[in-house]
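1. My questions concern the predicted model and sequence given below.
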Amino acid sequence: MIHKIVEQVTNNIEKRSQETRQQYLNLMASMAQEKPTRGQLGCTNLAHVMASQTHDEKLIMKDTVSGLNVGIVTAYNDMLSAHQPYYRYPEMIKQHLYSHGLSAQVAGGVPAMCDGVTQGYAGMELSLFSRDTIALSTAVALSHQSFDSMVLLGICDKIVPGLLMGALRFGHLPALFIPAGPMATGISNSEKAQVRQQYVEGKIGDQELLESEVAAYHSPGTCTFYGTANSNQMLLEAMGLMLPGSAFEQPTSNVREEFNKQACEQIASNTQLSMLKQNKAIQLGHMVNAKSLVNAIVALLATGGSSNLTIHWIAIAKAAGYILTWQDMHDLSQVVPMICKVYPNGKADINAFHLVGGTAFVFNELLNAGLMHGDVLTISQKTFSQDILHSMRHWQNHYAKTLKQKMRDEILATYREPFDEKGGLTLLKGNLGQAIVKVSAVQHEHRVIKAPAKVFSDQLDVIDAFTNGELNHDVVVVLKGQGPKANGMPELHKLMPVLGSLQDHGFKVALLTDGRLSGASGKVLSAIHCVPEAAAKGMISRIVDGDVIHIDAVTGELNVLDVHLQERKSEFLAPVQKGVGRELFSVFRKHVTAADVGAISIDWEE
């Protein structure tokens, strides 16, 4: 039986979204009537589509009644370790699909930037906007109207949300994601974080830091901590948009190769079924529904996943005609327990998580607790409950023999005896507006603070103040002017070693910002995504040095004490908007919505 709060939140989403969801479904129905789309193309247009194909592939594509063609949208580049394995995926997909009588083409590539590279630099101000750019690029790729289904290749931070947002505008077609998996384990994430902290404290130099980082990020595959990239994979699996159990198999494993083959067989089957029977249930636009969205958020909360997804999944819901809110997430967090500890929420990495049961264990526990919708239809043409049974058997066959119970107990918990009674994210409200806190890695003694503000408009100034000893006291670092309208809402992960050092030296410390943090951020209390942002004249823009800030992640309070903010002017240092391509994105900054409604630069309703 489904938990009453989960059912209530799901019903609330459906009720408030009735009009917008129906508009979306009407649009998808009108697009579905044009299938098979290639049959609507003129001869010259169709010849362009087929020109580069082999003779046998052309025979399939000429058959515009029963010949099926799959569009591949790829985020491959070989600068991102997570996406480098995609290099040969299109050829593999084409070969497997051809053996089932289908053709396939790379419809297009989408940009894929790495936050780990741009962290703390000007390029990071393009990061959030790259999500909507990816959505637009996905739409451009699929706008050739030559495809009967979609295969989406993407893993990391803004890339999965962007691909899914774009693909949902072609939601009359079946689709699936094929992951590539995490890199092998290097040095531990906790050791890496310790070295970073030693560096900002001046105890080691550049060479020692570089050697540590290279030992952590050392081969193709996703970074091994549980940040935004791996949170994306967790949520896609929870929504049934990839094969169960496939998210965290390493790129070079034999099991990964078998998963890839199965994924190709599945998209072939789904494409054929969609074409022959007009089965709406396996079309992407019907698979992404209120129940699958709630399943995704429950998985995020139960595993202590990335705070970035509190923005991205609202945008994804919007693309499918749904209105998802921070309040929905908060309400779910009150009843969804934390049953997973992966760095930064624990010592283990994502490879260890996968070995001890991974997604199969987590989803099975949540289903048994009535916290996920088991009747959601997945890309396997089965229910989510059936998928998890299959995933549990897969784990038993491949990993159960090597299980170390002590390691499992450190990483996974049951819903009856969780690591924490509540989920890993919570919503703050007060006279400063709203903000999100990721509490999963914050120790209970650090979840409440009352301390004077030290106000900044540039994260590099925070680092300078730390270096100069100006922050050696109880402090709430207020970093304003970092929202989407101001400068694209960059991640501020570079502050974590600084603030972590202050906390380790016995000071009470917190961060308050209208910017974002990396999905890997953890132990310091951080009220982020503050809305309204400074550039929208939010109250955060009126805070000055010395104001006493009260942040309480237990009761959900966010207030400045004993001052009349309304009587002050809105002030913050306007950021530089040019250089490193930032000037090209001025239209995004002008039109972007607030963080709590997805920080979206695209007008779906126009």
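-> Arrived safely.
2. When you work out contacts or count neighbours from here on, use the C-alpha atoms and nothing else.
-> Fine.
3. Which helix or strand contains the residue positioned nearest the centre of the chain?
-> Among the residues of the chain, N232 comes closest to the average C-alpha position under C-alpha atoms, centre = their mean, at 4.0 Å. With the criterion set as DSSP states H and E, the secondary-structure element containing N232 is helix 228-238.
4. I'd like the distance from that helix to the chain centre, please.
-> On the basis of C-alpha atoms, centre = their mean, to the nearest Å, helix 228-238 is displaced by 6 Å from the centre of the chain it belongs to.
5. ditto for stretch 108-119
-> 14 Å.
6. Same question for stretch 389-404.
-> Stretch 389-404 sits 26 Å away from the centroid of its parent chain (C-alpha atoms, centre = their mean).
7. Pull out the buried residues from that stretch.
-> Neighbour counts using 16 or more other C-alpha atoms under 10 Å place S391, M392, H394, W395 of stretch 389-404 among the buried residues.
8. this is the comparison structure:
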Amino acid sequence: MSYTATPSLNATVAAVTERIRRRSAGTRADYLGHVDALRTRARGAERLGCANVAHAFAGMPANDKLRVVAERAPHIGIVTAYNDMLSAHQPYEGYPEQIRRDAAALGATVQVAGGVPAMCDGVTQGAPGMELSLFSRDTIAMSTAIALSHDVFDAVLLLGICDKIVPGLLIGALQFGHLPCVFVPAGPMSTGLSNKEKSKVREKAAQGLVGRAELLEAESKAYHGPGTCTFYGTANSNQMLLEAMGLHVPGAAFVHPHDGLRTALTREAVSTVLSLTRERRDVPIGVQVDERCIVNAMIALLATGGSTNHLIHWVAVARAAGILIDWSDFAELSTVIPLLSRVYPNGSADVNQFQAAGGPGFVLRELLKAGLAHADVATVAERGMAAYGEIPSLQDGKLTWTPLPDTPIDDSVVRTAVEPFGATGGLKLLEGNLGRSVIKVSAVPADKHIIEAPAIVFDAQEDLLHAFKAGTLEKDFIAVVRWQGPRANGMPELHKLTPPLAVLQGRGFKVALVTDGRMSGASGNVPAAIHVSPEALGGGPLAKVRDGDVIRLDAVAGTLQVLVPEAEWAARPLAERSQSLAESHGAGFGRNLFAGMRRNVSTAEEGACTWL
């Protein structure tokens, strides 16, 4: 099937999708061949040996054993990222028991197939544990594969929300592409201290104007209960993308954990995944996640100014389904995808206000109506993508979906495709003699989209923080923070750099960040060219930059250049990472256990995959 422009589909969206399809033809065919081979087998309880079957179901109640073995009842596997270290995942504690009850009422059986690790990046920001963060995604993918390797399930429910957890679960589930899968979210925490007020306190703390007690009080008021953090970072971007891919029950993303509607949506997830095993056998996850589905996720990310982390994660997700995408695909889509929402850090609203204004449903409805997303993708909802442009509610105890109004409920938070916040998407590709990188332009004021200033080179984020505290950064400069890529130290987020750089920008200095590391999904209003690829340790040009080199970051033209004569630049040798820095990147806090991943990881633009 080729994707050509039609009256209902934007020509650029069609062209990018077709380019991806052609590029991926061989790998996608290989993947689907594997999926098809697994779909034709007998059920696990009938295919496996008697000892295997006895082991698989030994711990189940006798009635459930009878159902799954003798009566051939559908058998659902749960892969859960539950722990109560993550506020977003704490509500999952009771989900398996609820799912068992709901499945039993529908004639099915359930087992928790396995748990996957889930770390909180908010806890590890600026700490050694952050160097395990990116690789936790592939660890989660492998853990998901181990859980499903028992090979006795007819369908899967995936319980995960946060940064690396959803991509990891999705990559792992795609290895079992013959199974129908539904993601089950748990929702955001209620609104606490506003994100804007929290950021103000952080900036004051960076300047020494408030102490630890005041900072801790503000942070605790912002992050105060069960549920996802309320800014539009990586975790909440995950939920937006899953809605755009049709992998949720429609509208499930941002309903509160303890709302009665949340319970009903989880019950509907059980009913939905069972319908995929009984009536709709043509929608296993490996078939569903095709080129159109991936492009819809990319479009949703651009239309909402979502997390820059997904220019890495969704490249990896696509590769897991045999689909090859790159940053140029994002960049071309961004030229026609309008910015339809403003949620912190792209605006002042949090995700609860976003949901109240129409949330993912409003954005997806507008994209579909304008021909800016594929309407013909397979989804877990029988009504297809149209269902994801509506909003769920409980009417007399019954779960229903209703259309959203044609005009925005709050046009400071969401806009129509006809009158968007911006004509182009919230993320942009930068290219030049420093490599390829990305920038979240939706969070950066327009007068800061072009920065030209001398470089100050740092080999670690701590060095920049020390320089700020010493008062030596009171000037125009572009901070180059290198040795932060996947091969060097696992590509940690450098979110701790946001407050001091924001303070300097607020004082009127022209500042920007250029790094082969990542920023948080809450990347702020300081221009940041991140994910620079190839990374310094892989021979990338960041290793050539010296203090005083003038760098031009131009988010309008899409360029990232060091303004050094071409011949001089070509002849300049690459700096080497110091032995002490190399040793610190690989020792302690479990980092040595990930040495193999650092050696084998692909580039950021290739998804930072450790399994290619």
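-> Sure thing, it's come through. All values reported here derive from a predicted model rather than from experimental measurement.
9. Could I get the TM-score for this pair?
-> Overlay of the two chains. TM-score (TM-score structural alignment, normalised by the length of structure 1): 0.96; 594 aligned residues with a C-alpha RMSD of 1.8 Å.
10. picking up where we left off before, show me what the residue nearest to the centre of structure 1 aligns to in structure 2.
-> Aligned counterpart of N232 of structure 1 in structure 2: N238 (TM-score structural alignment).
11. Contacts only, for the aligned partner of T109 of structure 2 in structure 1.
-> Structural alignment (TM-score structural alignment) places T109 of structure 2 against S103 in structure 1. By C-alpha atoms under 8 Å, 6 or more residues apart in numbering, the residues touching S103 of structure 1 are E57, I60, M61, L68, N69, V70, K94, L97.
12. how about the strand ranked longest in structure 1, aligned to which bit of structure 2?
-> If each strand of structure 1 is counted by residues according to DSSP state E, the longest one is strand 448-456. Taken onto structure 2 by TM-score structural alignment, strand 448-456 of structure 1 occupies residues 450-458 there.
13. For the matching stretch, give me the average deviation versus structure 1.
-> Taking mean C-alpha distance after the TM-score superposition for structure 1, the mean distance separating stretch 450-458 of structure 2 from the aligned residues in structure 1 is 0.4 Å.
14. check which helix or strand covers whichever residue in structure 2 pairs up with S30 of structure 1.
-> When the structures are aligned by TM-score structural alignment, the residue of structure 2 matched to S30 of structure 1 is A37. Per DSSP H and E: A37 of structure 2 is located in helix 25-39.
15. can you pull the buried residues of the helix or strand that that helix is followed by?
-> Proceeding N to C from helix 25-39 of structure 2, the next assigned helix or strand is helix 44-47, under DSSP H and E. For helix 44-47 of structure 2, the neighbour count (16+ other C-alpha under 10 Å) marks G44, A45 as buried.
16. And for stretch 358-369 of structure 1?
-> Under the neighbour-count criterion of 16+ other C-alpha under 10 Å, stretch 358-369 of structure 1 has G358, T359, A360, F361, V362, F363, N364, E365, L366, L367, A369 buried.
17. how distant is it from the center of its chain?
-> For stretch 358-369 of structure 1, the distance between its averaged C-alpha position and the chain's averaged C-alpha position is 20 Å (C-alpha atoms, centre = their mean).
18. Using just helix, strand and coil, how would you label L512 of structure 1?
-> Using DSSP: H, G, I helix; E, B strand; the rest coil, the secondary structure recorded for L512 of structure 1 is strand.
19. Show me how far the one helix or strand V298 of structure 1 maps to is from its chain's centre.
-> V298 of structure 1 belongs to helix 290-303 when assigned by DSSP H and E. Its chain's C-alpha centre and that of helix 290-303 of structure 1 lie 12 Å apart, by C-alpha atoms, centre = their mean.
20. May I see the buried residues of the biggest helix by length in structure 1?
-> Using DSSP state H to assign secondary structure, the helix with the most residues in structure 1 is helix 254-277. By 16+ other C-alpha under 10 Å, the buried positions in helix 254-277 of structure 1 come out as 256-257, 259-261, 263-275.
21. Would you map the helices across the stretch 301-450 of structure 1?
-> 309-319, 326-333, 350-355, 358-368, 384-398, 405-411 (DSSP state H, counting those that start in this stretch).
22. between the ones you listed, which one is nearest to G245 of structure 1?
-> Put simply, out of those the one that sits nearest G245 of structure 1 is helix 384-398, at 5.4 Å, with distance taken as C-alpha to C-alpha.
23. Identify the residues contacting the closest one?
-> 240, 244-245, 357, 360-361, 363-364, 367, 373-378, 380.
24. and the direction of that helix versus that of helix 228-238, what angle?
-> Going by axes from the mean of the first three to the mean of the last three C-alpha atoms, to 10 degrees, helix 384-398 of structure 1 is angled at 120 degrees with respect to helix 228-238.
25. Quick one: end-to-end distance for stretch 131-150 of structure 1.
-> 19 Å (C-alpha to C-alpha, to the nearest Å).
26. what's that stretch aligned against in structure 2?
-> Under the criterion TM-score structural alignment, stretch 131-150 of structure 1 matches residues 137-156.
27. Trace stretch 41-59 of structure 1 over to structure 2 and give me the residue numbers.
-> Taking TM-score structural alignment as the measure, structure 2 aligns residues 48-66 with stretch 41-59 of structure 1.
28. Tell me who's in contact with the residue lying closest to R67 of structure 2 once chain neighbours are set aside.
-> Nearest residue to R67 of structure 2 in three dimensions, chain neighbours excluded: A73, at 5.4 Å (C-alpha to C-alpha, 6 or more residues apart in numbering). Shown in contact with A73 of structure 2 (C-alpha under 8 Å, 6+ apart): R67, G107, A108, T109.
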